[in-house]
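A.B. asks: below: sequence and its predicted model.
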Amino acid sequence: MKLLYVNNTSFLSGGGGGEERANEITKRLAANGHEVTVLAGKTDPELPNETVDQGRRFRHVTCVPVFVFKYGSLGYFLSRYLFAFVSLPIVIGLLYREEFDAIAETMTPYPTFVVLAAKLFGVPIVATRHEFFDRSCYDVYDPLTATIQLTVQNFLRIFEYNAIVVPATHVKQQFVDYGVPEERLTVIPNGVEYERYRRPAIESEPGRLVVVGRLTKRKRQDRLVRVVRRLRDEGSDVRLDVAGDGPARERLEQMVEELDLDGCVTVHGFVDEERKIELLNRAELFVFASTQEGFGIVLLEAMAAGLPVVAKRLPVYEDFFVDGENGYLIQDDGSGTDEFADAIQQLLDAPAIEEETKARNMRTAEHYSWNAVTDQTEAVLAATIA
């Protein structure tokens, strides 16, 4: 198949779980012999306009002048917001010059206008939607992003996508209730290279906690910092590694200083895959307080590394995580630290239960692989062409 993948952020410049998923799938599709072109926003000014990476042809769309990137995260977010508009004539040009068998739009986090071009040229289009948005998204996103998400989410009802892929059963049901025909929805979970994550040669350190994720309001790393402060006040020698970067970093680092946690909480910023794996294997527990996720791939990665997990309860975890068996899911409004701290301390105080949970989590992660996810995605794409 000759495939066009469209995403507002390049897979080659970090991003979140959605970009990671698309990156892993497109690598394997290319390895399987498919011709893959990726059209993405230039959210990093250092990205080349065109390049080939692991069998995929990348074309990066410049959405803002380079100087805008000097103003913190302004360049990144403007590029994401403007990509839908700037990319449309480029998509039309690509479809005019080349014959693609199918288009895959990965929607991280919202749709572009590529569906209009797909319909114009009669090319099948498959959307991957990572989560469903309702008005609660105003609680976790800035007003502009939340408004865009709620507005353009209607594309999934208005336009007849040939197929819509979602990562969890819960998300599928939300879209069915929203009015999207069930026959167009397919659940394909996220994957994990589970064999990479367990590193027995790296010894875990007692009391060391780790969280991985972009530093944004909805990820709530600030809450975990407060949990560490409480546990240390109660005499527990816990430390926290925070892996990730984002607009909330400065505020988070200021909080660490204000709570006198220098040396106890380390904000590492963006880390590459090897460094992330090292941090996971050094830790005793994985902690995660995010208030909204499309799947929760970082939980699976932690489980593959053999870590028990303490996370805020979200319905999307139910497909692969059992509360009390893989760790603990905290059911609260996110305003306090008591339940989180209690669950963490309970695991730290029970080595036998912790070891049992580690073994169970590694077995669970084995059921999810990127090869299986790619095979399922390949089947959906092929079905739209047939």
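C.D. replies: Thanks, I have it.
A.B. asks: CA atoms for contacts and neighbours, from now on please.
C.D. replies: OK.
A.B. asks: what's the span of stretch 126-134, first residue to last?
C.D. replies: From its first residue to its last, stretch 126-134 covers 22 Å (CA to CA, to the nearest Å).
A.B. asks: how far does it sit from the chain's center?
C.D. replies: How far stretch 126-134 lies from its chain's middle: 12 Å, per CA atoms, centre = their mean, to the nearest Å.
A.B. asks: can you classify the residue of the chain positioned farthest from its centre by secondary structure?
C.D. replies: Using CA atoms, centre = their mean, the residue of the chain lying farthest from its centre is Gly235. It sits 34.4 Å away. Here Gly235 is coil, with the state taken from DSSP: H, G, I helix; E, B strand; the rest coil.
A.B. asks: strands of the protein, residue ranges please.
C.D. replies: For the chain, the strands defined by DSSP state E cover 2-7, 35-41, 50-53, 56-61, 102-105, 125-128, 163-166, 185-187, 208-212, 239-243, 265-269, 285-288, 309-312, 327-330.
A.B. asks: contacts only, for Thr291.
C.D. replies: Each residue near Thr291 by CA atoms under 8 Å, 6 or more residues apart in numbering is listed here: Val140, Arg218, Lys219, Arg220, Lys312, Leu314, Gly334.
A.B. asks: now which of those residues would you call buried?
C.D. replies: With neighbours counted by 16 or more other CA atoms under 10 Å, the contacts of Thr291 contain buried members at Val140, Arg218, Lys219, Arg220, Lys312, Leu314.
A.B. asks: below is an additional structure, to be compared with the one above:
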Amino acid sequence: MRILALSYEYPPLGGGGGVALAHSARAWAALGHQVTLVTSGATGLAAYEQLGSVALYRLPVLARHARATASLASLLSFPLAALNFVGKQQWQRSDFDLILSGFAIPSGVAGVILARAWRRPHVVWVMGGDAYDPSKRLSPHRLPLLKQTVAQVLNRSQAIITMSHDMAQRVAQIYRPATPIHVVPQGLALAPYAPQPRSGGPVTVVCVARLVRRKRMAELVQAVAELPPQSVRLIIVGEGPQYGPLQELIASHALSDRVQLVGYVSDEEKLALLRCADIFALVSEHEGFGLVYLEAAAQGLPIVAGRVGGQTDFLRHGVTGWLVAHDQPRQLKAALAALVAQPALRAWMGQQALQMAQRYEITRVADDFLKVLYDTEQRWKTFAA
């Protein structure tokens, strides 16, 4: 199959949605499919890369200055940039079998227009915040114009894919599309399980995330601050608009010896930090899926996560770790305290998490995604004939 994928975010820009597409594109290419991917560019990133059988094009967009978050200007300019680029490339409908948009907006706007012009099937991959983000005043589900735009993209597509049942339910309830919704869990090219020997000292809790309000980092810092000083330390990996406020919070509570903000790190550095940790904690207000939980679980870490969101498809309370309410600090503190105090419980939950993560190896789930694409293409051909 020849797939043209449009996604306004792709590593190192953005978060889990772009990472999901990157893992999937490589897996599809490894299975013999042709993948052409068009995404946003930024200073210091190559305009073109050939990643095995994946052709990656990065386009200049307005005001994309940060890796972790997109500006409104960059969001609005991506559809026009993508359509203009495709036109200049002189690609034709015969070059591709299907168009896939990662994110309903802004990518899906360009995807729908291009699919109609080329008379090709369009599949939209709803990632999470492109349809629902409870922490944002400007979330698409709250603004009539954005809500209508998302609904139009969904209804003018031939298939909708979500990563979790949580997102499928929210898309169905909020936007009520006539287009069929398929739940396909995301997989990862999981790094080998290679825990590092522990040398005593405080228990290490690690959190990897974009530093945005939805991730509720301040509550995690507060919970660690209330645990016995010599028992635990926290390492926060990531960047974003909450970096400065977190620095101030850590300083105001004199926690610099217990809480470390390391900012952006490479994939190799992130893996090394996970392998040296004892617990992974990220209690977001909502996650569309939560790829980072799988990355942590693949290194045998027990997980403390929120009990609302896509991660509830694969994380089990009391088995792979604890699921707590994001707005109940006492629950978060109690979950961390239990794991810090009980090494045997940490080890058992970590092994349960490891076994779970192995079921989401990308080679195991790529076929499920491709089946949706293939079936959509075949239905389109039948309809077009």
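C.D. replies: Ah, there it is. None of these values were measured; they are calculated from a predicted model.
A.B. asks: give the equivalent position in structure 2 for Val225 of structure 1.
C.D. replies: Using TM-score structural alignment, the partner of Val225 of structure 1 in structure 2 is Val221.
A.B. asks: again, but for Phe286 of structure 1
C.D. replies: Per TM-score structural alignment, the equivalent position to Phe286 of structure 1 in structure 2 is Phe280.
A.B. asks: structure 2: matching residues for stretch 337-354 of structure 1?
C.D. replies: Stretch 337-354 of structure 1 corresponds to residues 329-346 in structure 2, going by TM-score structural alignment.
A.B. asks: which parts of that stretch are buried?
C.D. replies: Within stretch 329-346 of structure 2, the residues that count as buried by 16+ other CA under 10 Å are Gln331, Leu332, Lys333, Ala335, Leu336, Ala337, Leu339, Val340, Leu345, Arg346.
A.B. asks: and stretch 368-383 of structure 2, by the same measure?
C.D. replies: Of the residues in stretch 368-383 of structure 2, Asp368, Phe369, Leu370, Val372, Leu373, Thr376, Glu377, Trp380 count as buried by neighbour count, 16+ other CA under 10 Å.
A.B. asks: which residues touch the second one?
C.D. replies: By CA under 8 Å, 6+ apart, the contact set of Phe369 of structure 2 is Val184.
A.B. asks: what does it correspond to in structure 1?
C.D. replies: Under TM-score structural alignment, Phe369 of structure 2 pairs with Thr377 in structure 1.
A.B. asks: how far away is that match from Asn7 of structure 1?
C.D. replies: Distance, Thr377 of structure 1 to Asn7 of structure 1, using CA to CA: 16 Å.
A.B. asks: show me where structure 2 has its helices.
C.D. replies: Using DSSP state H, the helices of structure 2 run over 16-30, 72-89, 107-118, 144-155, 165-175, 217-225, 243-252, 267-275, 291-297, 329-341, 343-358, 362-384.
A.B. asks: pick the most buried one from these.
C.D. replies: Burial of those is given as mean neighbour count (mean count of other CA atoms under 10 Å); helix 291-297 ranks first at a mean of 25.
A.B. asks: got the contact list for the match of stretch 337-354 of structure 1?
C.D. replies: With contacts defined as CA under 8 Å, 6+ apart, stretch 329-346 of structure 2 is touched by 203, 219-220, 223-224, 226-227, 231-232, 278-279, 301-302, 304, 322, 324-326.
A.B. asks: re earlier: is it possible to get TSV of the helices of structure 2 that adds distance to Arg198 of structure 2?
C.D. replies: As requested, those are arranged in TSV below (distance: least, CA to CA, whole Å):
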stretch	distance to Arg198 of structure 2
helix 16-30	29
helix 72-89	44
helix 107-118	45
helix 144-155	48
helix 165-175	37
helix 217-225	20
helix 243-252	26
helix 267-275	10
helix 291-297	17
helix 329-341	14
helix 343-358	12
helix 362-384	30
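A.B. asks: nearest to Ala194 of structure 2, out of the ones you listed?
C.D. replies: Nearest of the helices of structure 2 to Ala194 of structure 2, taken as CA to CA: helix 267-275 at 6.6 Å.
A.B. asks: how big's the offset between the closest one and structure 1?
C.D. replies: With the two structures superposed, helix 267-275 of structure 2 lies on average 1.3 Å from its match in structure 1, counting by mean CA distance after the TM-score superposition for structure 1.
A.B. asks: could you give the angle of that helix to strand 203-208?
C.D. replies: Here helix 267-275 of structure 2 points in a direction 150 degrees away from that of strand 203-208 (axes from the mean of the first three to the mean of the last three CA atoms, to 10 degrees).
A.B. asks: hang on, isn't Leu146 of structure 2 packed against Pro140?
C.D. replies: Yes: contact criterion CA atoms under 8 Å: Leu146 of structure 2 and Pro140 qualify, at 4.9 Å.
A.B. asks: quick one: contacts for Leu246 of structure 2?
C.D. replies: Leu246 of structure 2 touches Met217, Ala218, counting by CA under 8 Å, 6+ apart.
A.B. asks: give me the aligned partner of it over in structure 1.
C.D. replies: Mapped onto structure 1 by TM-score structural alignment, Leu246 of structure 2 lines up with Leu252.
A.B. asks: and if you look at Thr320 of structure 2?
C.D. replies: By TM-score structural alignment, Thr320 of structure 2 lines up with Asn326 in structure 1.
A.B. asks: what's near enough to touch its match?
C.D. replies: So Asn326 of structure 1 contacts Met303, Pro308, Val309, Thr357, Lys358, Arg360, Asn361 (CA under 8 Å, 6+ apart).
A.B. asks: so which of the residues you listed comes closest to Val267 of structure 1?
C.D. replies: Using CA to CA, Val309 is the member of the contacts of Asn326 of structure 1 that lies nearest Val267 of structure 1, at 19.6 Å.
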